[in-house]
Structures are given as structure tokens and as C-alpha cells.
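Peer 1: Compute the structure for the input listed below.
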Amino acid sequence: MTALTSALAGSAEWTAAAQAMEAKLAELDGVNAELAQAGGEKAVERHRGRGKLTARERIDLLIDRDTPFLELCPYAAWGSDFPVGASMVGGIGVVSGVECLITANDPTIAGGTSNPRTLKKSLRLMDISLKNRLPHISLVESGGANLPTQSEIFIPGGDTFRRLAELSKAGIPTIAIVFGNSTAGGAYHPGMSDHVVMIENRSKVFLGGPPLVKAATGEISDDESLGGAQMHARTSGLADHFARDEQDALRIGRRIVARLNWAKAGPAPGPSVEPLFDAEELLGVVPGDLKIPFDPREVLARVVDGSDFDEFKPLYGSGIVTGWARIHGYPVGVIANSKGVIFSEEAQKTTQFIQIANRQRTPLLFLHNTTGYMVGRRYEEGGIIKHGSMMVNAVSTSEVPHISVLVGASYGAGHYGMCGRAFDPRFLFAWPSAKSAVMGGAQLADVVTSVAKASAEARGLPFDDEKNELRRQAIERQIEAESLPLFLSGLVYDDGIIDPRDTRTVLGLSLSAIANGPIESDRTYGIFRM
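Peer 2: Next comes the predicted model:
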């Protein structure tokens, strides 16, 4: 055993950091309360008054009893003109023993209509389904596109139908359970799904509703005869299964999954061993001031199986910790920032480690706390561009699955080298303590105002230092606000903000989802600039 030790317990630094984290979690609790309200008390009451279940209630009845549901992108649309959650609930749950990607339109929010953030969230969830070979179940009840924002939805929205086709082509089952409206372009969602369940007197699927049909053709019709469940089950053949009510539809959905003969194609986990240290202590790992460094081994000691970690090159490039561990029995290679700044040695060490992980077909876990690659004449002469590029190249072309967790800072090209969103990690989560931007707010504000002053001086123009200072402060406030996890999560730049104490569980569920497909790597790379 190579068990990690800990120096955290009882220190004043831990107490201060834990208090700062608890304050951030309290803020998150307020946003979670917004999510729980869905479209508001009146909208939920009206919905239930029609004999309908809420989106979350439908998911609860669909998944196996006493199994977890890993909600993904829950804070989509935060800070925008649209309700938090983007009119949709989505995540990974176990249905009839099979891990599935589940999405549910929330009809209590503007009738479940899709706004631009809904589309972004939906495409991300479909991407997770495809990459991890998760059967895709859609609980459909939507009024279609949010018409005032149609210019941002109509053209890119076609990607949802293309991805349904891609899922089916890849042999990943797609199941649509229609609870209400699925009209116009939305009619193609059940139309392109492998399995379709419709509910008597509830489901309505048509390209054009009665008003549009009358306007276009003069034909007078009603919802049921035009696109109801009876018609689609008996006449058009769109409905594969006819349900009597919502509970019956969910029961049928569970039976469809049970008959898929689905089996995981990835590696089975080994025995799972609890860490030696209490997850509660994770609250005090990250200082309230991210300028203060912390040891990522303190995180690993409370996350990996048995707190057992075999470190790779511990004496070289010590600003990044690399090594091997298991989480809930699944093997992982860990890449964690230790000192914030990435030097040439860290970049070279990480590149080698990524190559080894690909040779061994071992998934990689990135724990972010970096201000970026080192700058300055000495480091430019030492080849920091080459070595940083080598690390980015390795991350870009690595074929084993990646999971990223933004624990602290994630700035500049360091965000790229540590497998940020643009580098296609299978999952990316953030702690409430995380921040991410091109650089820190103070540094960016100083750069912008310094450039403005130098430009004025070069042109011989007068310069107002007082106004420039006010501008600097405004820029710093803006960048600080835009680097916070809720802002970034609202843009669907992560898959969720997680309580640090839940990190081991979230990573275990993610690794289990990844294991639905084989861990593959062709072990080839492009040219590294040496």
C-alpha cells in the first residue's frame, strides 16, 4: 500500500477554508431552491391539476428504486433571461438495471418550450449519451421552440435530430415517451426515436396543429384525430406502445429497457475501498483566497480507494502531481495542479504520463488549480511554448476518457492543458470554489489599462489616470463575476457544480457510465516539438 497521509485536521487554515466553502454552498442552496420550484407554485399546481406528474416525478418513477440520479447541467441558463435549468431536467439514472441518459422537458416552465440554453443543454446531454454509449430516454412534453428566440434555435436545432440518428446508427437505443405536446419540428423527436410510447388522451404529435392545418388546407380537425395516441397507435403506426396514463407509460418505458439486452462493453470495476479520511474534511481543502496554494493530495486522500496513490515522478516537475489510483474500483490516472503555475518540467512530465495512460488504456482525471503556463524571458528561452504545446497536444490527441474537476483556479492556457471544456472531457464538474477565465480579474484589468495608457503616450495624447483607475476597477469586477462557477455553469461550460463532499460519488458514477463502452486508444500521437 502507498497510502496518502494528511496534515489538514484541526488546523486554523482548514477552519477558515471550510467557512468560505460553506458560504459558497449556501449560495448554491438558494439556486437549488429555484430549481425545485420549476415554473413556480401556481404553474406546478395547474400542471398537477390536469392529472400530470412533474418532470422530476416522472424521472423518479422511471429509475430503479433506491438508485442515484446524477443530474447534469442543472444550472443551465443561470444569469440569463430564462429560468434556471433551461426548461429541462437531464442526467444519468439506472432503469431496469441499465445506466441511461434521461432528459425530461419541464412543461411548467413556458410549456416546456426550448430556448437557446435549452438547446445547448440538450446537445451536451446527447453528446454524453453518444460518447459513453448510454441508452437515451426522452420524456417529451414541449411546446416546441421559444418563438421570440427562434433565430437562435431553428437552424442549430436541427442538430438534435441529426444526433438522434447518430445514436441509433451507433447502436445506442433511443426511447421517446410522449406525455403531451410534441408538435411541428418537435414531432421529429419521436419520429426519429427507436421506441415510442404514447399516452391515451395526452400525447399529441403532429407537424401542424388544427389551426395551422385549417389555415394551410382549409381542413377542420381536432387534436386527437390529427395527432392523438389512438390515431398513431392504430393508424399511422408512429406509436409502438399505447399507454393508459403516465404511470403506465413509465412502466412500459422500463420494460423496453429491460428488453434491450444491454450489457456494458467496458472494464468491470475491482473491489471498492473507502478512503482513510473523512469526505467532510474536503470542505476545508481549498483556501478562500485562491492565491494561496494547497496540496491536491489532500483531495485525493479523501476521494481515491483506500487513499492509495502511486505517484509518478514525484521529484520532477512537482508543480503537477501525477499518479495512479482507483475510484470505486475503477482505475484512473490522476493529473493535479500543485503549485498553480505550470513550468516546462511539469508540461513534459504530464505529456509522458498521458502517453503511458493511453498505452495502458486508463482513463485520466484532471484536478484543476492553475494560473497557466509560466511567462518571462528565462522561461521563453527555456522553451515553455514548445513544452506547453506538447502538453496541449498530448491532451488533445489522447484517446482514453478524460474527466475534469475544476477545484480551484483554471486560467489561461493552463485550462486548455488540463483538459478544459474545449478539449472534450467525457465529464467536467466544478467545485463552488473554482474560477475560470483567460486570467485573473486583477491581472486582466491591469493589462487592459496599461495598454490603454501606453497607447495614449505613444500618440502624444493626454491621459486621465483617475478615469483609467475607475475603468480598471470596473473591468476587474466584470471578469471576477464572469469567472465564477455559476456564471460558467449557466453557459453550460460544465456539467454541474458539485459539493466537494460528493466528489468521490460523482466520479464513481461518471466512471461507471464511461465503462458502458470499451476503453480504447490507438497509442499514436502527432509530432511533439522537442
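Peer 1: contacts and neighbour counts: CA atoms only from here.
Peer 2: Noted.
Peer 1: Please tell me how far Glu346 sits from Leu123.
Peer 2: To Leu123, Glu346 is 35 Å away according to C-alpha to C-alpha, to the nearest Å.
Peer 1: Same check on Pro148?
Peer 2: Counting by C-alpha to C-alpha, the gap from Pro148 to Leu123 is 20 Å.
Peer 1: can you check Thr371 too?
Peer 2: 30 Å.
Peer 1: of these two, who's got more company?
Peer 2: Neighbours around Thr371 and Leu123, counted as other C-alpha atoms under 10 Å, are more numerous at Thr371. The numbers are 26 against 17.
Peer 1: Which residues are in contact with the residue nearest to the more buried one when sequence neighbours are not counted?
Peer 2: The spatially closest residue to Thr371, leaving aside those adjacent along the chain, is Tyr411, at 4.8 Å (C-alpha to C-alpha, 6 or more residues apart in numbering). By C-alpha atoms under 8 Å, 6 or more residues apart in numbering, the contact list for Tyr411 reads 370-372, 435-440.
Peer 1: Report the buried members of those.
Peer 2: 370-372, 435-440 (16 or more other C-alpha atoms under 10 Å).
Peer 1: which two from those residues end up farthest apart in space?
Peer 2: Among these, the pair separated by the greatest distance (C-alpha to C-alpha) is Gly372 and Lys435, at 12.6 Å.
Peer 1: Second chain to compare with the first, below:
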Amino acid sequence: MAAKLAELEAEHGKAIAGGGEKYVERHRKRGKLLARERIELLIDEDSPFLELSPLAAWGTNYHVGGSVVTGIGVVEGVECMIVANDPTVKGGASNPSSLKKGLRAAEIAAQNRLPTINLVESGGADLPTQKEIFIPGGATFRNLTTSSAARIPTIALVFGNSTAGGAYLPGMSDYVVMVKERAKVFLGGPPLVKMATGEESDDESLGGAEMHARTSGLADYLAHDEQDAIRIGRGIVKRLNWHKQGPSPKPDYAEPVLDAQDLLGIVPTDLKIPFDPREVIGRIVDGSDFDEFKPLYGTSLVTGWANLHGYPIGVLANAQGVLFSEESQKATQFIQLANQTDTPLLFLHNTTGYMVGKEYEQGGIIKHGAMMINAVSNSKVPHLSVLMGASYGAGHYGMCGRAYGPRFLFAWPSAKSAVMGPAQLAGVLSIVARQAAAGRGQPYDEDADAAMRAMVEQQIEAESLPMFLSGMLYDDGIIDPRDTRTVLGLCLSAIHNGPIRGAEGFGVFRM
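Peer 2: Next up is the predicted model:
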């Protein structure tokens, strides 16, 4: 685990470094703050900032981090979604990865009723990638208007360029602050205007901060410099009259009795070796106090009730990897109970999927697995997911994987996720190829089979690693296991900005 954490820290360092020393220095010489420096000044002193998707674009041709920083921070006591362009990376231009990252941030803000603050300095779209971002990119502006309609405030602090389609970002925000002599907001710059109309113009008359504050009315506030813009932004949040619809974290909760340091050694290097998830639960919940539900039934899945930072939660955690019919029915009942009591659910993944074989097919594993997936899909209480170890096949779905809408999903460095394990997938392909050759009456090339299996195993192993999946935005970040409790506490607090109400219309079915 230590080696994986060191590798993770190195990759995070790449995101923090932005476009590199050359472009950071150029940015500073212009008297500008870096994206993370702007965030640090914006949020309340000594308050945490939960950065999301820091490894977006990992494994692609784009810069790690995706030219944008997103996360949840507290501003004047209000939890806000903060989205900050990183102008040291291609001028903050949007590429496919940064677009996905921004859309995920907007989704989290909408689901959890978080005001959004955009720290804007972007040259618009990375034009060579327009085929991948133009069509889906429209959702960025739609999300701003739907948030406003839902009475979730949106604020834009414009520090530099916000041009072309990007001009609609401040244009569709509830509150707009522009920095004098720095902010430039226009649909078409001087060259485009010259080409389209023959008109001679300059940046300031077309889209300067003073013009928008005095003439067009797009700017609600004119800031003297970046620090002033941030001060004004904090003032706007202070006057929002914003109230969480749920409780804040309780100050009198008990810390876990068990040491979180031990979390580094609980997940075996070989994920085929099972581990007891109670050892994890006891190190993340308040007072290490966990009331297990149905402990003698469906023992490959641990379920029960606990508190985390004072918030009640229900926990589902894989114990032996495989999900049988009993575990599926147990999970279904437990999820329905959580919806009866409006209790958020935490899913701790270490599963190879649902059991296969004649006995289990005849015993109804498909319908029982479907019950669990149905319950997860139709549950209305917030879900949190943490991938600790394996998360393979339909088990990933049943344990509330990305496609099932968890409010937040994080992975440990030890996690792996794919349709099945590398060796199993390669073995299936080998069996199919062998049977096809036999059906044609042809000899089977064992050397080619061995080469194919090795290639497939290597590919699937690489594609199942957490950094690969995080780079594709299939999680909200890879976290140090020791930080799990803190991260989940921040998420639960954010979730309680909105109402928490379970599914209605039916009670609990005993399967």
C-alpha cells in the first residue's frame, strides 16, 4: 500500500503543478493567482477543501487534472461547489476530460443542493477537440439555468478571458464579478469581429470588465483586483440567506476506538484473499459502534447501522467477495429499511460478482441479484460508495457502482474494477476460441492461445486499476484509506444541504 500511496501522491503532484514551471511563472509575472490559490483565499480560513476528480485525464494526451480544479469548500459557512479554471494549462481551455469533470461537479451540486462558484479564466474550447466537446458541452450552460430555476445560486468570478461559448458562463450565472482590466467576456474577439463585420475594435470595448459593469450590465460587481473579486464573492455568499435543509455535523460525536492507521494493511495484496470488512467499518464509524443487521444470514455481505460524524448511516460491505441469493435478499431488505427511515447508505466494495453455476442458476441467482439491483436503482436515500478491493461484474452494479447514481464514489489505491478479473476474462476468451476451433475441426494453436491470454490479462489488469478509472471520471477520486472517515464526513455534510427522503409507495418485502 505504501508504494501505491507514493505513486498516487506523485500523480496528484502533476495536477497541482498545472501547466508546469514555465507557464506558472508566466502567470505569476502577470500578477495573477493560481487556481488553487484563488480557492484557498475564497474558502473560510482553516476549513477543508474536498477536491474532486483530481486525476481526470490520467492516461490520456491531456494534462492530469483536466485544466480545471473542482471541489467542495465552505465559504462564509456555506458549503459550495467550486470550479476553477487552471489558466496555466493551455489557457484553461476546455478539453473532453475537463468537460466531463465540470459536468460531474455540476451533477454533484444539483443533487446535493450546493451553490456553485465558478472562478473563470479560460480561452474557451480546445478547438482541435471540438468534435468531442461541442455537443455535450452545451449542458454546462443548461445546468447553470436549471440550478437557478431550482433556487440553487450560481456565482461567476471572472479573472481573465471568458470568450466565445464560454461567455455564456457568466451570462447565465445569478451573480457576476469581473476584475478590472483583466476580465474579457465576449462572443467574438477583435479578429472574428473584423472578419465577420469589418468593424475595428479592441478587447476592452468588446468585452472589458468596465464596459460590462457600466454599459452592457453583464457585470454586477467591478473588482479592483483578484483579491477584491474574491472578497466580493464571499460577500455575495454571506448575503444569500442560505440554509441547509438538514443538520450540520454534530460536534459531540465519538472518534473511532480502533486506529485508522491499520486501514493500510487490511486489504490483502492478492484480492482473491477475503478480509473482514468489520475491521474497516470499526475504523471509520463513530465510536467504532456498529449494530449489525442479520449477522447470521447471508454472511458474505455485512449490513448494519452506525453513525459517521454524527450522521446516521446504513452500511453494506462485502465480506467474502461473492454474492449469493441470500446476500442479495438481505441487501434488498436492508436497502428498503433504510428508505423507511430516511437513512443514507454506504457501500463498501470488495466483490467478484454474483455466484455462477448450475446449482445457483436453478436456485434463482438471477432473480435474486435482480432484486438487489432493483432495490439499489429505486432507492431514494443518498448513496456513498467506496471501492476498497475488487468490484467486478454485476456485483459492481448491485453495490451501487457509478452507473447507479451514488452521490459520491471514491476508490482506495488497492481497488480494481472491470467486467471480471483479468485471468477469468482471458480464460473465457480461450475457452470460446478453443470450442470454435474444435467445431471447425481444426487443431488449436496453444502457443497463440498463451500469447493471447497474456496480452488480454495485461490489458484488463491495466484497465481495472484505479488511476485508469479515475482518469476516465469513473470515480470522484482515489483516497488514502486513512482519510476515508474524513472524506465521508465531508460528503455526508454536503448531502444534508438538501432533503433526505426515502422511496415511498411500498413497504419492506421479506424475500
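Peer 1: sorry, back to before: tell me which residue of structure 2 matches up with the residue nearest to Thr371 of structure 1.
Peer 2: Matched to structure 2 by TM-score structural alignment, Tyr411 of structure 1 sits across from Tyr392.
Peer 1: roughly how far apart are its match and Gly401 of structure 2?
Peer 2: Tyr392 of structure 2 sits at a distance of 10 Å from Gly401 of structure 2 (criterion: C-alpha to C-alpha).
Peer 1: swap in Asp291 of structure 2?
Peer 2: 25 Å.
Peer 1: again with Ala448 of structure 2
Peer 2: As judged by C-alpha to C-alpha, Ala448 of structure 2 and Gly401 of structure 2 stand 35 Å apart.
Peer 1: matching residues in structure 2 for stretch 351-369 of structure 1?
Peer 2: Using TM-score structural alignment, stretch 351-369 of structure 1 pairs with 332-350 in structure 2.
Peer 1: So which bits of that stretch are buried?
Peer 2: By 16+ other C-alpha under 10 Å, the buried positions in stretch 332-350 of structure 2 come out as 332-340, 342-350.
Peer 1: Cross the residues you listed against strands and list the overlap.
Peer 2: 345-350 (DSSP state E).
Peer 1: In structure 2, what residue corresponds to Ala458 of structure 1?
Peer 2: Alignment note (TM-score structural alignment): Ala458 of structure 1 maps to Gly439 of structure 2.
Peer 1: Spatially nearest residue to the alignment partner in structure 1 of Glu76 of structure 2 (excluding sequence neighbours)?
Peer 2: By TM-score structural alignment, Glu76 of structure 2 lines up with Ser96 in structure 1. Of all residues beyond its chain neighbours, the one nearest Ser96 of structure 1 is Ala258 (5.4 Å), with distances taken as C-alpha to C-alpha, 6+ apart.
Peer 1: So the one you found versus Val299 of structure 1, what's the distance?
Peer 2: Counting by C-alpha to C-alpha, the gap from Ala258 of structure 1 to Val299 of structure 1 is 38 Å.
Peer 1: more crowded one of these two?
Peer 2: Comparing Ala258 of structure 1 with Val299 by other C-alpha under 10 Å, the one with more neighbours is Val299, at 27 against 14.
Peer 1: I'd say the more buried one and Val285 touch.
Peer 2: Yes. With contact defined as C-alpha atoms under 8 Å, Val299 of structure 1 counts as touching Val285 (7.0 Å).
Peer 1: and the contacts of Tyr411 of structure 1 as a markdown table, adding distance to Glu476 of structure 1?
Peer 2: Below are the contacts of Tyr411 of structure 1 laid out as a markdown table (distance: C-alpha to C-alpha, whole Å):
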| residue | distance to Glu476 of structure 1 |
| --- | --- |
| Thr370 | 19 |
| Thr371 | 16 |
| Gly372 | 18 |
| Lys435 | 14 |
| Ser436 | 14 |
| Ala437 | 12 |
| Val438 | 12 |
| Met439 | 11 |
| Gly440 | 8 |
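Peer 1: Arg402 of structure 2 - nearest residue in space that isn't next to it in sequence?
Peer 2: Tyr474 (6.4 Å).
Peer 1: what's the neighbour count on the aligned partner of the one you found in structure 1?
Peer 2: Aligning on TM-score structural alignment places Tyr474 of structure 2 opposite Tyr493 in structure 1. Neighbour count of Tyr493 of structure 1, defined by other C-alpha under 10 Å: 22.
Peer 1: hang on, Tyr493 of structure 1 in a strand?
Peer 2: No. Secondary structure of Tyr493 of structure 1 (DSSP: H, G, I helix; E, B strand; the rest coil): coil, not part of a strand.
Peer 1: and Gly90 of structure 1, which of the three is it?
Peer 2: From three-state DSSP, the assignment for Gly90 of structure 1 is strand.
Peer 1: what's near enough to touch it?
Peer 2: With C-alpha under 8 Å, 6+ apart, Gly90 of structure 1 has these contacts: 71-74, 101-104, 125.
Peer 1: for these, which one is nearest Val341 of structure 1?
Peer 2: Cys73 (29.2 Å).
Peer 1: aligned partner of Gln195 of structure 1 in structure 2?
Peer 2: Not Gln; residue 195 of structure 1 is His. Per TM-score structural alignment, His195 of structure 1 is aligned with Tyr175.
Peer 1: That match contacts Ala156, doesn't it?
Peer 2: Yes. Using C-alpha under 8 Å, Tyr175 of structure 2 is in contact with Ala156, at 6.2 Å.
Peer 1: These two: which is more packed in?
Peer 2: Legend: neighbour count by other C-alpha under 10 Å for Tyr175 of structure 2 and Ala156, higher for Ala156 (25 against 20).
Peer 1: Next up, the contacts around the corresponding residue of structure 1 for the more buried one.
Peer 2: Correspondence of Ala156 of structure 2 to structure 1, assessed by TM-score structural alignment: Ala176. Taking C-alpha under 8 Å, 6+ apart as the criterion, Ala176 of structure 1 is in contact with 137-140, 189-190, 193-197.
Peer 1: from these, which is closest to Ser338 of structure 1?
Peer 2: For these, the nearest to Ser338 of structure 1 is Ile137 (40.4 Å; C-alpha to C-alpha).
Peer 1: so what corresponds to that closest one in structure 2?
Peer 2: Using TM-score structural alignment as the criterion, Ile137 of structure 1 maps onto Ile117 of structure 2.
Peer 1: What spatial separation is found between that match and Lys101 of structure 2?
Peer 2: Taking C-alpha to C-alpha, one finds Ile117 of structure 2 at 15 Å from Lys101 of structure 2.
Peer 1: How far does the match of stretch 351-369 of structure 1 sit from its chain's centre?
Peer 2: What separates the centre of stretch 332-350 of structure 2 from the centre of its chain is 20 Å, taken as C-alpha atoms, centre = their mean, to the nearest Å.
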